[in-house]
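S.K.: Need coordinates for the below:
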Amino acid sequence: MPAVDMTSAPPDTQMFNDTIQKLDPRFRNSDQVEPVFLMSPNKLQEYVYSLTEREDALGSAVVMGDSDITPFDYTVIGVNGWPDSYVMFTDPSNLAFGLFEQMEVDQTTDTDKVHENRLHSRNWMEGQFDFQIKELQAGVLVQNIG
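M.R.: The predicted structure is shown next:
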């Protein structure tokens, strides 16, 4: 997978531009693929805050909540649990999700909540999942974000 090294710099417009330029054009200029930026909510907030410091219409729009954050017209998604030091630029359909640990199902039949709502039981499912990248050349990994 192509990579961009940020050398501990915070997320900025240059990072997004370098990442887009690194992706092979057949994976970014097509009707079949719609790449997005996947990053931690903390780093997304850091980037949004940096935009508010601009003294132009974009800075005002971000402060007022009038504008979605779409650098160069690509969507940015804050993914809970995503590591702060990485960003991935790829089409979400390029990621294959699956379980990598066994599932656990916990069933409760005798609680106040079950009886009050006339339920048969309450169930909790727990498992861990991960993803594989289908086509490595169809994405870019940004590393060492400060």
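
S.K.: switch to C-alpha atoms for all contacts and neighbour counts from now on
M.R.: Noted.

S.K.: in the longest helix along the chain, what's buried?
M.R.: Counting by DSSP state H, the longest helix found in the chain is helix 41-52. Going by neighbour count (16 or more other Cα atoms under 10 Å), the buried part of helix 41-52 is 41, 43, 44, 47, 48, 50, 51, 52.

S.K.: of all the residues you listed, which comes closest to residue 98?
M.R.: Within these, proximity to residue 98 (Cα to Cα) peaks at residue 41, which comes in at 22.7 Å.

S.K.: Following up with a second sequence; could you model it the same way so I can compare the two?
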Amino acid sequence: MAGDGACGTEGFSANVYWDTNGTTTGAGGTSPSGTWDAATARWNTSSAGTGAVAAWAAGNAAFFSAGTDATGTYTVTVAGTHSIAGLTFEDGAVTLDGGTLNWTTAGNISVAASRTAIINSVLSGSVAVAKTSTGTLRLAAQPPTPCQRTLQSRRALWNWQNLRA
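M.R.: Predicted coordinates for the structure are as follows:
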């Protein structure tokens, strides 16, 4: 898909799944907390979590999490700045804390029904980002400067400067 020229896919690499237990099925238990940095292998291209894990690659879309075992509350500490193409929260109650998530292509933040995702990380970039699905999304961090991007929901449209913790 990368570089195929299709609208909204520039810079997109792959869907990858948070996975703290390597090739063992699942993400690593009910609460697979850990650090999202540039060097640690915590991302699996297998949605079941059975493939080889690798370090984050710029432009991927992050899914939380691999398999179906991450049903509890957990925190992923974001260290540094990571270029992303999307965020999907499928399992458990996930908090992303610290660091910066830089949107490289228009994308979505999807939160599954009956789930809650909290983002305490700075969201940056100059592309459109839409909130999809019916779960709850809480944005707590403020960008360091006013952001031109808008977060769109089915019911509301907000400017970032109106989203204050």
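
S.K.: After superposition, what is the TM-score?
M.R.: Superposed pair, TM-score by TM-score structural alignment, normalised by the length of structure 1: 0.23. Supporting alignment: 67 aligned residues with a Cα RMSD of 5.7 Å.

S.K.: Pick out whichever of the buried residues of helix 41-52 of structure 1 sits closest to residue 123 of structure 1.
M.R.: Within the buried residues of helix 41-52 of structure 1, the smallest distance to residue 123 of structure 1 is 29.6 Å, found for residue 41 (Cα to Cα).

S.K.: Hmm, the closest one is touching residue 76, no?
M.R.: No - judged on Cα atoms under 8 Å, residue 41 of structure 1 makes no contact with residue 76 at a distance of 9.9 Å.

S.K.: quick one, what contacts residue 130 of structure 2?
M.R.: For residue 130 of structure 2, the contacting residues are 107, 108, 109, 150, 151, 152, 153, by Cα atoms under 8 Å, 6 or more residues apart in numbering.

S.K.: Reformat these as CSV; add neighbour count and distance to residue 77 of structure 2.
M.R.: Shown next, in CSV, are those (neighbours: other Cα atoms under 10 Å; distance: Cα to Cα, whole Å):
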residue, neighbour count, distance to residue 77 of structure 2
107, 21, 22
108, 20, 20
109, 23, 18
150, 17, 24
151, 18, 23
152, 17, 25
153, 15, 26
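
S.K.: Which ones among the residues you listed map onto helices?
M.R.: Per DSSP H, helices hold no members of the contacts of residue 130 of structure 2.

S.K.: Among those, which are located in strands?
M.R.: The strands, defined by DSSP state E, take in 107, 108, 109, 150, 151, 152 from these.

S.K.: Just give me the closest of those to residue 119 of structure 2.
M.R.: residue 109 (10.5 Å).

S.K.: Next one: that closest one from residue 89 of structure 2, what distance?
M.R.: According to Cα to Cα, to the nearest Å, residue 109 of structure 2 and residue 89 of structure 2 sit 8 Å apart.

S.K.: Could you dump the buried residues of helix 41-52 of structure 1 into a markdown table with distance to residue 95 of structure 1 added?
M.R.: Output for these, formatted as a markdown table (distance: Cα to Cα, whole Å):
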| residue | distance to residue 95 of structure 1 |
| --- | --- |
| 41 | 19 |
| 43 | 21 |
| 44 | 21 |
| 47 | 24 |
| 48 | 26 |
| 50 | 29 |
| 51 | 29 |
| 52 | 32 |
